[in-house]
Structures are given as structure tokens and as C-alpha cells.
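Novice: Everything below, folded, please.
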Amino acid sequence: MKSIRKKTRRPKKRKVWLGVLLAAIAGLFLGGLLGTATGIILSTDESLQPPPLAWNGMRDPINLLVMGTDVANSNRSPGLTGNTDTMLLLNIDPRTNKVKGLSIPRDTRVPIPGHRVFKINAANPYGGPTLAMKTVSQYLTVPVHRYILLNTRGLIEAIDAIGGVDVTIPKRVYYQDHHGDLHIDFQKGSHHLSGKQAQEYLRFRHDELGDIGRVQRQQKFLMELVDQFLRPAVLLKAPTLLQIINKNSKTDLGPMEILQLVNFGKGLKGSRDFQMVMIPGAFQNIDGLSFWNADLSPIQEYLSAHFRGSLKAPTPEVSASPRRPTVSIFDGCGKRLAVKEARRRLESSGYVIREIKRTENQAETQVIVQLGDLEKADSILEALGVGKKVEASLGDIYSDFTVILGSDWKDSKPPEK
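Specialist: I've put the predicted structure just below:
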């Protein structure tokens, strides 16, 4: 894709933070009520520079970088110049009517152009959203057409505006920081969260997976939030939501581009039209700082299929033998022989079992597609004979797939030959 300079456009300020962006592709869209229906089309910020890449509207896919800042400014109100606590690259494709997402952990160690090799979340304070876009583009070898930069107050206000959000919390999260005035304590189970409670839950990262665990919680939260933002009752709150968005973010999307995205959003059917993947890797400590040492090789096909367009993928390293995909099996059926049979079927289909561990009982078998390979996920489902795909990076971060066996697997029969 050529790098084309466009005439200086006047970007604007709006906010959707992660939760509200998939309220901006599921909530910003809000059935086409936003934009002209409300009579509010974004204030402008003439200090912003136009993006380096052209986009021909909804005739072509767009890569949209969504960033949420993690710090307040000097008067303790939410700002837009701090580290990006959240980075999510979205590919919005009108040809398939699907949205593909790539979560970028905030501690990912990358070269920041003109600066140093450091955490990717520093690109925004170093050089604003333009440098953040350039950093992501060069690191992933993908075009980045537009951005949305958000602060956390918009998330709080938007969720409060719709009366809160329903969330399923898989395990207790607890953290107390009296100095920082951060108090997090949510028991496992179903919860109806206010905006402030949702922010606290999404900020939590004090478990064994640290920021990676937070990315997983954010992905699960977003998938639930999308469906709730598309409810008819929420559509009636579109004018209020747009005002909240307008005052809590900035973007280089133009007014007509927003309207085109609105029209695209009308055809979305909720979370089933979204797929989420997280950049894989491993924790690494360098000079006392914790980094996410990313490994892009397992997601190169995902990037090429959905984000790269005409850009050529990096030349892969030559391997003596192809890497066999790995699977972790979580036993949610409580039957040792059933787990043994699942392992046998998967190994017979060419998969390497990374680990097997007990988890809480559940009714339905799930295949979590950690790295975006839906074709192999279908082959796993075929081998098992039951289950459904979960298109998000919610499983074992060191495996390509996670199979959670439910009670439906316990009673399943081997597929007929």
C-alpha cells in the first residue's frame, strides 16, 4: 500500500476507550444514530497531523489503532498524553462484515522510531498518536490508517449512561493500594458493574500473569460489552453516548469516515462478528524492568490475512521441520478417561499436548483460538466431535489452542469413520 499524503484534515476529539470503541464499532455505530442524527460531529484539534496513509472509505478495509491512556494530567483529571495502558489494532473489513482485533500488551519491547528500544506504551508520550501509529506499523509490518486515543473517564461515563454492564468474572480479583486510592475486590461470578467498578476491574493486573492477564480480561469484557451496547434500549441513548465520546478522546477519523463506519456497524451481529488475538510471547526482565518479549512468528499468517493488504510479509526464518501446533487441555468434565480420550484424538490429529490440568466444571466444550487460526480450530472440533470456537486469546498463553472439556464431551462418542 502506497504512502500517500493527504491534504491537512482537521481531526477531532472523541472517546470510546476500549469498552466504548467496541461501542464505537458496536456502540459508536449504535445503529446509525450517531453523527448526523445527533447533530454532533466532533470538535477539531488543528495541532494534529494528518495520517500518512490514504483510506478509500468503506470500499476498503481499514486498520484502526485504538489506544487508552493510563495516567491523569497535572490536575488529576484524565489526560491523553500519557502511556497507553491499552493498545488494540482493529481491522474493519466491509467485504466480510467482520472485525479482527490484535491486542498489543503494553509492555511489549519494540524499537520506537527516533528514540530507543523500550515498552510500546511509551510511544504516545514520546511523540503522540502519530508516533504510536508509526511504531505499531513498523513493528508489525502493517499499514495503520487511523487512530482513536481515549481516556478512562469516557469509559466510566458511557457505562454509567447505559445503566451499568453485566460481566462474568472467572476468579476473584483483589488488590488494595491505599496510597494510589485503588481498591479492587470482586468475587468470582456474575456481576452488574458501574462505570467506576468496570474501570477498576479492567485495571487489575496483580495476579500471576500480570499485564497479560489484564489483556485477557479486557478481551473477554469487550466481547460481552459489544453485545450489550447493541441492545435496542442502548440505541436510545446514542446522543448522550456521543457527547461522552466527543469530550473524552481524539481521533484523525474525518466526519464522513465516521458516518461510513456507522453504516458498516448497522450490519454487525454482535460479538460473533469479532475475533480477538493477543501478540504471543514471554515475560523477560531487563535491567529491573519487566517486558513482554513478543514472538510474531505464530501470528504472521493472521497479520497477512487480515491486516497487511498489499504489504509483503517479513521473510520467515527457515525451519528444519514445521512446528506442530500445541494444545492445552483443561478438564471441565471431571472424568479421567474422557480426558485421556480427548488427548488421544488430538495427538492422532497431529497436535502436541502442552499440558493437562483440572478446571471448574462447565457444560459446554470450548476450543479457544489463541492465535487466530480458525481452520485448525475447526479440525480440533472435528476430532472431538463436540464444542464451539471461542475467537479470543483467553486460554493458555503458551499454547496455540486451549480445549476446555465440558460435560457434553464426557458423553460424546468417537466420530464415525
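
Novice: drop to CA atoms for contacts and neighbour counts, all remaining ones
Specialist: OK.

Novice: who's in contact with residue 167?
Specialist: Residue 167 makes contacts with 190, 191, 192, 193, 221, 224, as judged by Cα atoms under 8 Å, 6 or more residues apart in numbering.

Novice: and this one, so I can compare the two:
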Amino acid sequence: MGACVIPNQCEISVRDGVNQESNEFPKRAPDQATAVGDRPARSPDTVSKSASYPDATTGRVGMRMSQWIQRSLVLATAVGTSAVLGATVALFTPASVNLIPDQPLQNLSVLDLWRKGVHYPITRPVNILVMGVDEPLDEGVGDPMDGRSDTMLLVRLDPESHTISVLSIPRDTQVDIPLQGVTKVNHANAMGGARMAADVVSANLNNIEIDRYVRVNTEAFRQLVDLVGGVEVFVPYDMQYTDLTQGLEIDLQQGQQVLNGDQAEQFVRFRNDGYGDIGRVQRQQQLIRALRDRLTSPSFLPRVPQAVDLLQSYIDTNLTVEEMLALVDFGLDLTSEDFRMVMLPGRFSSPDEFIASYWLMDINGRDQVLADYFDVRASGLANRFDRQTVQDLRIAVQNASGEPQIATQVVNYLYDQGFDHVYVVQDWPLPQSQTQIIVQRGDYSGATSLGTVLGVGKVVAASTGDLESDLTIRVGEDWLDHSPAEQLDNWR
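Specialist: Model prediction:
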């Protein structure tokens, strides 16, 4: 038995008659299945018995956990998009926290828990698979959590590096599902539930260990956005599209605006932009940060009980009570710089390769992301991937300064510094004061080095830049103030 994730709490009774002998994010108990909230538990016969992923385990949360504990669930699972805004963004939500080492959770009233808080630390890195599940078109048919995963995020909470890393896995990623063959990764949950989904993700990501899962449906996402008063995002262009598969009518206008729940769903589900599922992933990451801003606002705290009531019917997870509290506590002192997002590197398939449209993983890029963000390397291939120097990276330059020709000036400057793979992309329509260096394919150290060369800018760990780039520079107004006047004159 390994060391406890939550020290001094290896003998905690979660509910009457159920004891948790170890809180180390234990292995699956194949014959047990319990769901969080008011929905019934999944039958173990409905998932693959050959999988090695932890399904429900002894000591999981009962159907009627206390509201404060459910509050922790809200804070620990409000990250995903289109159905989840995941298991981490809301970890930044402030709360009062006191260590209560000797009081079993069930002996404290809801009010006591609300006032006092409960504190558990995480002692080792934890990987959580977060899935946003499509709603079935025919209501009342089957388990609502057994649909295809519209959103799939692998979240790592690492107390050693003091970071949260989120890997967005495009729903069209090509994988091989046992007994099904080659298909898209979003089919895995529908074919075998959370266990199969985790097995498939692990097998395709260098056998990474997945400790827990969270599944949420789209209704929770829409209502949560409404509850926090909407989310402020920049819609880069008009979006008009009808999603026949989900009965969704999309109609958004370009510009900076606050989106309600229905509009936020439209924003992240829009596909008719030439980028398909990958454009959706980028907007999901944009919305994750916007929702985080709302959840960290002091004005949100009085609404937590409403969020609890709202979400409890829409969440399925095998996190224990103590684990939820530990995850919440971990995020309390993290900053936005400690929160890193990246998309699984790859490319679109071509029609002459496959009839269906797939996102084909870039094996070298995948291995680098897993090594840098998840501390996982392919077995026997510890340093197999080729790490490029910053001068070898493909760098897109996007003007967001409001001044014409600035992108070309930056490209010329980088050419002078020895960068050969630099190119201009279409201007960003919303002027911004600060330059951003966007880590499109996960090379955070390369972005940091590029920032040193530029002398301005903030590294943004998200895959929201140009899809063809390794790094995207979104040039802000600070470049105008930083650049020597004689250089600007020469470039002009």
C-alpha cells in the first residue's frame, strides 16, 4: 500500500458503515459502483471488466452528502466546457480553511462545515479525467452519463511543482478502442463508461496513470454560467450555425461581451469556422479562464449553495469526500500562472487517408507534452522526442496593438535575432495592452526564452494561438513603448 495522499487521514469514516482504509486514490474495486448526487449508481456490468481504471471505491460519497461537501465538489469540478469547465479552474475559488483533524465529517452539521471549512493537503501528483457528456436527444433513454464525451480533459494537480496542468483531448482524436477498432476518442464513454474512457486515454498517452474521473452533462454547464452572472469573452467573429446533432441554434455577434449559459454553450460548440473540433477546443480553453475569473470573485461565494443544488444531479465521480476537499485546498493559493493548459498536438486527417475526419496525434509532440506537463515518458524511450531550440520553433506573429504593420516589424526583429521560422497571421481584432506569448504546442520553456528575446510580454499557457505554430506572439501596445525609436523608424 502506498503513502496516503491525505496524511493522518487513513482511517476516516465517510459515512455510516463504510470505512476508507486508505486515502491514496486507491485502485478500482470492480464490484462496486456508486454515483455522486441523486442519480443511481452505474451497474458494474455496464463497463469493461478488463480495464484497470479505478471505478467506484470504498468510502465514496453517498447520494446525500452534506451541502458543504457538495460545495467542495462544485469547486473541484467546475472546469470543463460544453459540459464541464473541468476539475480545476474553480479550485482557485477562495474559502476559509481550518484543520479539523479529529472530527469525522458526518459529525459536523452543514452549518459547521460551511463556517469552519475542512483542510486536507495533497501529498503526491493526482491525474483526473474530466468528461463533459452529450445529452441524449431522446430524454429518459438510458443513463444520461453514458453519452459521447463532447469535452475531454486530463487534469494533473502537482503539489511538487505547485501547478495544475490541463490537457485538452480533441473529441475527434483517433484511437483504437478494444473490440471496436479505430474510431474517435469521444466514443469510449458511450461504449464502456468512464472506465473504458480512462483505459483508452491511458493507452494512447504512454500508459499514464489516471487516478479518478469526473463526468458532468451540458445542463450543469449552462446553469452554472447563469448562476455566476455570465462569462465575459471576446467573440472573434460572427457565429451563425445550426447543430442538428444536438438541436442547438448558434447566433452570436463579434465583440467583447458577457455570455449567458445558452450563449456560452453556443460559443464553445460552434464548429463552422474551418477548424471544426480544434476551434472548439480553443474556445473551451478561453471560456475556462473566463469562468475561473467569475468563480474567484467574492460575489460568487453567497451563491455556492445554489451551485450545490444545481450541480448535484448532473455530476458523476469516484472522488471521495476527503479527496474533494484536498483538491479544493490545493488550489486556494495558486495563481493564474500556476494554471497551464495545452491541447494534444496533432493534425487533421485528409480525405484520402480516412473517410471520417480525425485528429491524428503528433507522437513527438505528445511525448514532449506528457514529459513536460505530466512527468510521463514512453517506456524505454526516455528521451526519444526531439526537443527543438527556440530558434527552430514555428512562431506566428499576430498584431493586437491597434497599429498597422507592427506584426511585420516584430517578424523582422526576430529574423535579426536568428529566428528563421517566423510568419505573420491575421490581426487579432481586439487591441490589447500587453503582449502575449501563447504556448500553442506546450513548449513553455521555449515561450519563456522567446519572452527574454522580445523583452516584453506575458507567457500564456494555453493552445489558443495559431494552429500551425509552436508559439504565437500576440503583439500588444507594450511593444510600441518598448521598441527603440530608431528601430521602429528603420522598420517603417
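
Novice: circling back: any idea which of the contacts of residue 167 of the first structure has the most stuff around it?
Specialist: Of all those, residue 221 has the most neighbours under the rule other Cα atoms under 10 Å, reaching 21 neighbours.

Novice: Can you find the partner of it in the second structure?
Specialist: Using TM-score structural alignment, the equivalent of residue 221 of the first structure in the second structure is residue 287.

Novice: biggest helix in the second structure by residues?
Specialist: Using DSSP state H to define each element, the second structure has its longest helix at helix 276-295.

Novice: what's the mean deviation for that helix versus the first structure?
Specialist: Compared with the first structure after the fit, helix 276-295 of the second structure shows a mean deviation of 0.7 Å (mean Cα distance after the TM-score superposition for the first structure).

Novice: Now do the buried residues in that helix.
Specialist: Buried residues in helix 276-295 of the second structure, counted by 16 or more other Cα atoms under 10 Å: 277-295.

Novice: Onto which residues of the first structure does whichever helix or strand comes after it map?
Specialist: Using DSSP states H and E, the helix or strand that follows helix 276-295 of the second structure in sequence is helix 304-311. Here helix 304-311 of the second structure aligns to the first structure at residues 238-245, judged by TM-score structural alignment.

Novice: Give me the mean deviation of the matching stretch from the second structure.
Specialist: Once superposed with the second structure, the aligned residues differ from stretch 238-245 of the first structure by a mean of 2.0 Å; criterion: mean Cα distance after the TM-score superposition for the first structure.

Novice: Where do the helices of the first structure begin and end?
Specialist: Under the criterion DSSP H, the first structure carries helices at the ranges 17-21, 123-140, 152-161, 195-203, 210-229, 232-235, 238-247, 255-265, 300-306, 336-348, 374-384, 407-410.

Novice: between those helices, which one is nearest to residue 116 of the first structure?
Specialist: Among these, helix 123-140 comes nearest to residue 116 of the first structure, with 9.9 Å by Cα to Cα.

Novice: Check how far that closest one sits from its aligned residues in the second structure, on average.
Specialist: When the second structure is overlaid, helix 123-140 of the first structure sits 0.7 Å from its aligned residues on average, using mean Cα distance after the TM-score superposition for the first structure.

Novice: That helix maps to which residues in the second structure?
Specialist: Residues 188-205 of the second structure are matched to helix 123-140 of the first structure when aligned by TM-score structural alignment.

Novice: same deal with stretch 156-167 of the first structure?
Specialist: Using TM-score structural alignment, stretch 156-167 of the first structure corresponds to residues 222-233 of the second structure.

Novice: Pull up the distance across the matching stretch, start to finish.
Specialist: Using Cα to Cα, to the nearest Å, the gap from the first to the last residue of stretch 222-233 of the second structure comes to 15 Å.

Novice: ok, now stretch 392-407 of the first structure?
Specialist: 22 Å.

Novice: what's the matching range in the second structure for it?
Specialist: Under TM-score structural alignment, the counterpart of stretch 392-407 of the first structure in the second structure spans residues 462-477.

Novice: How about stretch 374-382 of the first structure?
Specialist: Counting by TM-score structural alignment, stretch 374-382 of the first structure pairs with residues 444-452 of the second structure.

Novice: Now do the matching stretch: distance to the chain's middle.
Specialist: Between the centre of stretch 444-452 of the second structure and the centre of its chain there are 23 Å (Cα atoms, centre = their mean, to the nearest Å).
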